[in-house]
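>>> Structure for this input, please:
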Amino acid sequence: MPSCISRRLATVIDWAGIGAECALLLVWKVGDVPGAGNVLSAWIVVSGVFGVGMLLPAVQLRPEDRPLPYAYGWRYVRAFGIALAVALIWCGHGLLGFMCVLGEVGVEALRRREREAWHG
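Got it, this is the predicted structure:
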C-alpha cells in the first residue's frame, strides 16, 4: 500500500516548517516583534506536546500502512531543529528549547518505530 504522502511533499512540509520557525525566531529577536514570539512559542509548545505523545509506544500507524517517507535533506532539517533549540536556550528561553528538542526526538522515534514495524 502506498504511503499517505510522497517524499516530495514530506520535503516541502519539513523545510517549510523549519524555515518558518527560524524566520519567526529572527523576527522575534532581531526585529523585536513580540507577536512573532507568541506564535513561535505556541507552535513549539504544541510540537513538544505532540513529540512527547509520539514517544509513547501506543502511537503508530496501522500495520498495513507504509512508514512516512523522509524528506530530502532530512538530516539538515533535524540539524536546523537542534540549532533552533540551541538558539532559544542561548536567548534565555530554555523551556522552549527543551520543547523544541522533544518535538524533534518524538518525530524521529515515531519514524524509527514505523520503519522497524514495516521491515519486520
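>>> only C-alpha atoms for contact and neighbour calcs from this point on.
Noted.
>>> Check the gap between the residue most central in space within the chain and Gly35 for me.
The centre of the chain sits closest to Glu104, judged by C-alpha atoms, centre = their mean, with a distance of 4.6 Å. Per C-alpha to C-alpha, to the nearest Å, Glu104 is found 24 Å from Gly35.
>>> now swap in Leu110 and tell me
From Leu110 to Gly35 the distance is 32 Å (C-alpha to C-alpha).
>>> To compare with the earlier structure, here is another sequence to fold:
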Amino acid sequence: MASKIILQLSKALKARTDIKFSILFGSRARGTETPESDWDIAIWFKDNSDAWENLGKKEDIRNQVCKLFAINETKVDIVDLARSELSINATVVDEGIELSEQDSLALAYYYQGVWSKIEEFYWNLNHAA
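Below you'll find the predicted structure:
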C-alpha cells in the first residue's frame, strides 16, 4: 500500500468514527487500474442495525472521497459489507487492501465469516443432493 493516493484515502477513513474497518478492492487494489477506473471501497460500519442510516453514511463517504481526489461521484463505489453478497465479500477478502482497521477483532471475524461461507458454498456444491 505504498501509493501516496491510497495512503491519503487510508488516513481519511481512519479518521472516521462510524466505521470498524474499510478495504480497497477491485482494479486499484490489484494494481491493474486505468485512468478510467473507479474506486471500490468496502466498509463495515460500527452500527449495522439501520440500513437507511448506513446508506446516508455511504453517501457521505462517497462525497468525502470525491472531494479528496477531485473526482466525479460515479467514480466511487462504496459497498456495505454487512449487506453484500458472498461474491463481493469473497472478492474483498481475496484481493482487498486494508485501508483502516479501527477494530481488528471485527476484521478478523469478518474474514473468518467469509471463509466459512465460501467453504460451505463449495461443500454444498460438491455434496448436496
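>>> Give me the TM-score for these two chains.
Aligned and superposed, the two chains score 0.33 in TM-score terms (TM-score structural alignment, normalised by the length of the first structure); 58 aligned residues with a C-alpha RMSD of 3.9 Å.
>>> Identify the single longest helix in the second structure, thanks.
If you go by DSSP state H, the second structure has its longest helix at helix 104-127.
>>> Would you mark the buried spots in that one?
In terms of neighbour count (16 or more other C-alpha atoms under 10 Å), helix 104-127 of the second structure has its buried residues at Leu107, Tyr110, Tyr111, Val114, Trp115, Ile118.
>>> can you pull the contacts of the residue nearest to the spatial centre of the second structure?
Geometric centre of the second structure, nearest residue: Ala42, 1.2 Å, by C-alpha atoms, centre = their mean. Counting by C-alpha atoms under 8 Å, 6 or more residues apart in numbering, Ala42 of the second structure touches Ser22, Ile23, Leu24, Phe25, Ile78, Val79, Asp80, Leu81, Val92.
>>> What is the helix or strand hosting the third one packed up against?
The reference is to Leu24 of the second structure. Taking DSSP states H and E as the criterion, the element that holds Leu24 of the second structure is strand 19-25. When contacts are defined as 3 or more C-alpha pairs under 8 Å, 6 or more residues apart in numbering; DSSP states H and E, strand 19-25 of the second structure sits against strand 39-45, helix 86-95, strand 97-101, helix 104-127.
>>> can you redo those as CSV with distance to Asp60 of the second structure?
Listed next are these as CSV, based on distance: least, C-alpha to C-alpha, whole Å:
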stretch, distance to Asp60 of the second structure
strand 39-45, 12
helix 86-95, 21
strand 97-101, 17
helix 104-127, 22
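>>> so where do the helices sit in the first structure?
All helices of the first structure, identified by DSSP H, fall at 7-29, 34-55, 74-90, 94-119.
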